[in-house]
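Got a predicted structure here, sequence first:
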Amino acid sequence: MKEQSERLGKEPIPKLLAKLSIPAMVGMFVMALYNVVDTIFISRSVGTVGVAAASVSFPVQLILMAVAGAVGIGGASVISRMLGAQKTEDANRVFGNVVGIVFLVSLIGAISGISFLEPILLLFGADETILPYASDYLGIILYGTIFFAFGFTMNNIIRSEGNAKVAMLTMIISAGLNMILTPIFIFGFGWGMQGAAGATVISQAITVVYLVAYFVTGKSSLTFRVRYLRPNLSLIKQILAIGSSAFTRQVSGSIMFIIANHMLIQFGGVVGVAVFGIVHRVIMFTLMPMFGIVQGLLPIVGYNYGAKQPQRVSATIMLAMKASTALAAFTFIFIMIFPKQILFIFTNDPVTIEMGVVALRIMFSLALLIGVQMVTGGVFQALGRARAALVLSMSRQVLFMIPLLLTLPLIFGVTGVWLAFPVADVLSFALAVWFILKNKGFFIPDKSEVLGRAEEDKAESV
């Protein structure tokens, strides 16, 4: 299936970005929809405390996503550049190392999480009211760690070879099954939080079966061999160095979530935690189209960088910038006009809705800036510029959001939690612009500068 990778260097950029981004958007949209629907079912069956419990459990899932994302995105970046340079054997070796890493870290993560379940939840913001529900939910989710991590990682690997449709199908299968099974388990069997978690694990396990079938039937450009599982320290360092930005972003997101939950328990109570859980799912839902654009951009930029086609690299970046900014503008307008209607989807509790309307409008007030941040971070990942990607991934959550969450609520109370988001957005946007100006050779079609940098594949200069 070599031709599916070669088209990354030949097809017109607008057509190619659409081919890769739209399936990613659809798949991620369905995944986000599953999270929204899951929250609705929990809210309608268990109530506000159930939503709060899912919100407290979410940082653990973010950490699992961080590990899988680091391995998947790092591996995908290396693989796409190797395929672009026609180094198929090396790409296969990277693939084997990725599979080995995923199995090892999944096993460690599951055992650790199950062994220390209650202390982890208390650390992450659960109180006596929330803890039993969170334990029921997360206790089952952790048993599916291997399915979740393998599926999340392979999704990135499949995109790296330019097969966006299969990557989309993996997300649709997982989310679609989840949306079918969750109401059956919650309402039909009366399993509550455990039903929601069980539906998630079963859906992910079935998705893994589909992924294994894809690779073993020869539909992939990559080939798996047992000998490729042998650890190669040089390749592992490359994978983890590039994936460290995704890891940092997800882990910092988990830390941000923990701090926000603690502040909300203090200043907003269980309702505040529930509102944050709802609004965060709205955020993820609205960001999915932009994530789709970034996912479509990664293999194109990586492949053409490896193939030394700087004009295609720059053209892809600029088109992605325009498209993501247009989507961010639509999101801003929609949220500002319909905040109450959005919240009614999740709950009819008047106190939760009143607080949620304020939270939505404040947290989305600078949504117009999000697209540029996301695309810029994705560009440096695709180029293998690990340091720049790491700094950009850390900026919003670690450099800005966490300090803001620790200080603004002390001044403004619960409103300070909501204000931390737009302030972090504007600061992250300014940093992204600075990186663009410092590395404008990648963003503006200057053949000599980009080709000069392409000779420095192993450099990690900012």
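Perfect, I can see it now.

C-alpha only now, for contacts and for neighbours.
Will do.

My read is that S77 contacts Q381, right?
Yes. Using Cα atoms under 8 Å, S77 is in contact with Q381, at 6.9 Å.

hey, what's in contact with both of the two?
Residues touching both S77 and Q381 by Cα atoms under 8 Å, 6 or more residues apart in numbering: 242, 298.

For those two, indicate the residue with more neighbours.
Between S77 and Q381, Q381 has the larger neighbour count (other Cα atoms under 10 Å), namely 31 against 27.

OK, contacts around that one?
Here Q381 is in contact with 73-74, 77, 242-243, 245, 298, 389 (Cα under 8 Å, 6+ apart).

again, only using 6 Å
A389 (Cα atoms under 6 Å, 6 or more residues apart in numbering).

how about it, secondary structure?
Classification of Q381 by DSSP: H, G, I helix; E, B strand; the rest coil places it in helix.

What's the separation between it and A205?
To A205, Q381 is 29 Å away according to Cα to Cα, to the nearest Å.

what's the answer for A167, then?
With distances taken as Cα to Cα, A167 is found 16 Å from A205.

cool, V102 as well?
In terms of Cα to Cα, V102 sits 15 Å off from A205.

show me the contacts for L419.
Contacts of L419 by Cα under 6 Å, 6+ apart: none found.

Let me know the helix or strand that it is in.
Using DSSP states H and E, L419 maps to helix 414-438.

ok, A167 and A205, which is more surrounded?
Counted by other Cα under 10 Å, A167 and A205 do not tie: A167 has more neighbours, with 25 against 18.

The more buried one reaches N156, doesn't it?
No. Between A167 and N156 there is no contact under Cα atoms under 6 Å: 7.6 Å.

how close does I265 sit to M256?
On the measure of Cα to Cα, I265 and M256 end up 14 Å apart.

and what of D425?
Going from D425 to M256 by Cα to Cα gives 14 Å.

Now do the buried residues in the helix or strand hosting V351.
Following DSSP H and E, one finds V351 within helix 350-363. Of the residues in helix 350-363, those buried by neighbour count under the rule 16 or more other Cα atoms under 10 Å are 352-353, 355-357, 359-363.

Pick the one among these closest to L122.
Distance to L122, by Cα to Cα, is smallest for T352 among these, at 23.2 Å.

Let me know how buried the nearest residue to Y143 once chain neighbours are set aside is, in neighbour terms.
For Y143, ignoring the flanking residues on the chain, the nearest one in space by Cα to Cα, 6 or more residues apart in numbering is A110 at 6.4 Å. A count of nearby residues for A110, using other Cα under 10 Å, gives 18.

cool, G139 as well?
Neighbours around G139, by other Cα under 10 Å: 21.

Likewise for R227?
10.

How about the one 3 residues further on?
R230 is surrounded by 12 other residues when neighbours are defined as other Cα under 10 Å.

how much space between it and N97?
On the measure of Cα to Cα, R230 and N97 end up 7 Å apart.

same check, this time on G269
Shown here: G269 relative to N97, a distance of 45 Å by Cα to Cα.

Same drill for these two, tell me which one is more crowded.
Shown here are G269 and N97; by other Cα under 10 Å, N97 has more neighbours (22 against 16).

Put this next to the first one:
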Amino acid sequence: MPHTAKLTQGSTFKHVVTMSATGALGLMCMFLVDLVDMLFLSMLGEKEAVAAVGFASSIMFFTVSLSIAVAISATALVSKAIGEGHIELAKRRAVNVLAFGIFFSTGVVWFLWPNISHILLYIGATGRTLDLATGYLQILVLGMPAVMIGMIGSGIMRALGDARRAMYTTLVGGLVNAVLDPIFIFAFGLGVQGAAIASLIARFSMVAVSYYGVVHIHKMLGEFDLMDFFKDAKSISVIVVPAMLTNMSSPLANAIVMEHTSTFGDDAVAAVAVIGRVIPVVFGGLFALSGAVGPILGQNYGAGRFDRMHSTINSAVTYAFVYCVVLCVGLYQAQGWLVSVFHATEGSAALIRFFATFVSFSFFFQSLLFIAIAVFNNLGKPLNSTLLNFGRATVGTWPLIVIFSMFMGAEGILFGQAVGSVIFGCWGFYMARRYIDTLEAKEAQEVTLSHSPAYNEVI
């Protein structure tokens, strides 16, 4: 299959919509299964089971975020090489990022597995909730290397502009999970552990799908060479380390929220757990935005097309605004159904309704932060993404949820998060705009110098 820089041509809005929609379908399918998990477990009539998955999800979000960070590196490095026309370099980077991800994820599992119960206890899980969450995580965390391989493979295909096959990786994983969930939870009577086993098997199905697309369709993996790996390790790490810190900041914020929510009781924890499942399903199109904008920016940056980079940013904002308005209105209308289908208690229902009515609209501003993160990760300033996201996860979360919860109770936790998203979304987007302008001015200056007689005489 020819490897052309297809994202340097055609409508940027069409590319943003296509890349976001396919990414959203894959993500939403994966998170929809988590939502179904929560629904099935709520049918068991044991609120500790729902709370346990909520606590466990805070930890799993860390591991998935690490996998996404390495995938970001694959997308950034491969898309830039494709934009420059260096196909062999793109293949070399693809295989070396994959090797990096396998080594790293194996190390994380080795460290995390024996400490699961201590981490859960630290963030507020106790009693039977702690036991259920520990059993769930001890099974599910074993699939982290498989998630890493699947995410990297999807990132490579996105770098090539093949959004459809990149979507299949998470889509198939989600479908496998959806089929196996009721079998293991109800037919085998395994409850929470059954949900974990179904998810583990689904993660390994992601490996098969991504391998087929990257190796058999695109033939994008070069031969692994240890010396080449060491050469690329620095370039990979320059993106991966800040991207990991960036992605870890979101689950850090979730852990902070979950820990503070636990002081309001299991009803509040169960409500936040349900909301945490609803958010990725409803706003998957916004969460996919960063991954969609990244390859478009990367290819056009490699090709020197700053006009298309500006157009891509504008298209992304337009897409995010329309998407958010439509989905927030839909969520507002569906709040009663959510309360009913999850058998929410009175305390949980109040929080779910508050989120659907007042908090959901803040996700447009969070999408501005996603766009800014894509700019910095793919254009050589990943540390800026780290600072922005950690700022939102710390000073944009903890002080605000503490202050607002003093006056508003558990609802203040959700409201404080929303205020933080507005502040850091606007600030991050402004910084990203200025950074692209700086890159454009720098390149224009270099072009001017290269055409000056004095420069040519020196050369």
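Sure thing, it's come through. These numbers come from a predicted model, not from an experiment.

Helices of the stretch 251-400 of structure 2, start to end?
Residue ranges of the helices in the stretch 251-400 of structure 2, as given by DSSP state H, counting those that start in this stretch, are 266-282, 284-287, 289-302, 306-333, 335-341, 346-354, 363-378, 382-393, 398-408.

same check, this time on the stretch 51-200 of structure 1
For the stretch 51-200 of structure 1, the helices defined by DSSP H, counting those that start in this stretch cover 88-115, 117-123, 131-141, 145-160, 164-183, 192-216.

So which of those helices is nearest M65 of structure 1?
Closest to M65 of structure 1 of the helices of the stretch 51-200 of structure 1, according to Cα to Cα: helix 145-160, at 7.0 Å.

Relative to structure 2, what is the average displacement of that closest one?
Following the fit onto structure 2, the mean deviation recorded for helix 145-160 of structure 1 is 1.6 Å by mean Cα distance after the TM-score superposition for structure 1.

name the helices or strands packed onto that helix?
Packed against helix 145-160 of structure 1 by the contact rule (3 or more Cα pairs under 6 Å, 6 or more residues apart in numbering; DSSP states H and E) you find helix 48-84, helix 88-115, helix 192-216.

V329 of structure 2 and S199 of structure 2: what is the separation?
31 Å.

returning to what we had before: of the helices of the stretch 251-400 of structure 2, which stretch is the most buried?
Of all those, helix 289-302 carries the top mean neighbour count, a mean of 28, counting by mean count of other Cα atoms under 10 Å.

after superposition, how close is that one to structure 1?
By mean Cα distance after the TM-score superposition for structure 1, the fitted helix 289-302 of structure 2 averages 1.5 Å away from its aligned residues in structure 1.

which residues of structure 1 does that helix align to?
Per TM-score structural alignment, the counterpart of helix 289-302 of structure 2 in structure 1 is residues 293-306.

Stretch 71-84 of structure 2 too?
Counting by TM-score structural alignment, stretch 71-84 of structure 2 corresponds to 72-85 in structure 1.

Same question for stretch 316-330 of structure 2.
Taking TM-score structural alignment as the measure, structure 1 aligns residues 320-334 with stretch 316-330 of structure 2.

Then stretch 367-382 of structure 2?
Using TM-score structural alignment, stretch 367-382 of structure 2 pairs with 371-386 in structure 1.

and that stretch, how far out from the chain's middle?
Once both centres are worked out by Cα atoms, centre = their mean, to the nearest Å, stretch 371-386 of structure 1 turns out to sit 14 Å from its chain's centre.

How about stretch 362-376 of structure 1?
How far stretch 362-376 of structure 1 lies from its chain's middle: 15 Å, per Cα atoms, centre = their mean.

ok so, going back, most packed of the helices and strands packed on helix 145-160 of structure 1?
Ranked by mean neighbour count under mean count of other Cα under 10 Å, these are led by helix 48-84, which reaches a mean of 27.

So if I had to pick from D425 and M256 of structure 1, which one is more boxed in?
Neighbours per residue, other Cα under 10 Å: of D425 of structure 1 and M256, the larger number sits with D425, 25 against 20.

could you check the distance from that one over to F400 of structure 1?
As judged by Cα to Cα, D425 of structure 1 and F400 of structure 1 stand 9 Å apart.

Would you reformat the helices of the stretch 51-200 of structure 1 as CSV and include distance to V56 of structure 1?
Converted to CSV, the helices of the stretch 51-200 of structure 1 look like this (distance: least, Cα to Cα, whole Å):
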stretch, distance to V56 of structure 1
helix 88-115, 14
helix 117-123, 7
helix 131-141, 7
helix 145-160, 18
helix 164-183, 19
helix 192-216, 13
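
Which of those helices sits closest to L343 of structure 1?
Taking the helices of the stretch 51-200 of structure 1 one by one with Cα to Cα, helix 164-183 is closest: 19.5 Å.

and the closest one, which residues are buried?
For helix 164-183 of structure 1, by 16+ other Cα under 10 Å, it's 164-179, 181-183.

repeat for stretch 139-154 of structure 2
Under the neighbour-count criterion of 16+ other Cα under 10 Å, stretch 139-154 of structure 2 has 139-154 buried.

how close does the closest residue in space to M28 of structure 2 that isn't next to it in sequence get to L35 of structure 2?
Leaving out its chain neighbours, the residue that sits closest to M28 of structure 2 by Cα to Cα, 6+ apart is V281, at 4.7 Å. Distance, V281 of structure 2 to L35 of structure 2, by Cα to Cα: 8 Å.

likewise A356 of structure 2?
As judged by Cα to Cα, A356 of structure 2 and L35 of structure 2 stand 16 Å apart.

next one: I152 of structure 2
From I152 of structure 2 over to L35 of structure 2 the distance is 24 Å, taken as Cα to Cα.

With M148 of structure 2 instead?
Distance of M148 of structure 2 to L35 of structure 2, given as Cα to Cα: 22 Å.

before we move on, what about N96 of structure 2?
For N96 of structure 2, the distance to L35 of structure 2 - Cα to Cα - is 35 Å.

what do you get for G85 of structure 2?
42 Å.

Mind checking which of the two has more residues around it?
L35 (23 against 17).

pretty sure L171 of structure 2 contacts G26?
Yes. Look at L171 of structure 2 against G26 with Cα under 6 Å: they come within range, at 4.5 Å.

Count the neighbours of the residue nearest to Q193 of structure 2 when sequence neighbours are not counted for me.
Counting by Cα to Cα, 6+ apart, Y136 is the residue found nearest to Q193 of structure 2 once chain neighbours are left out, at 5.3 Å. Look at Y136 of structure 2: counted by other Cα under 10 Å, it has 22 neighbours.
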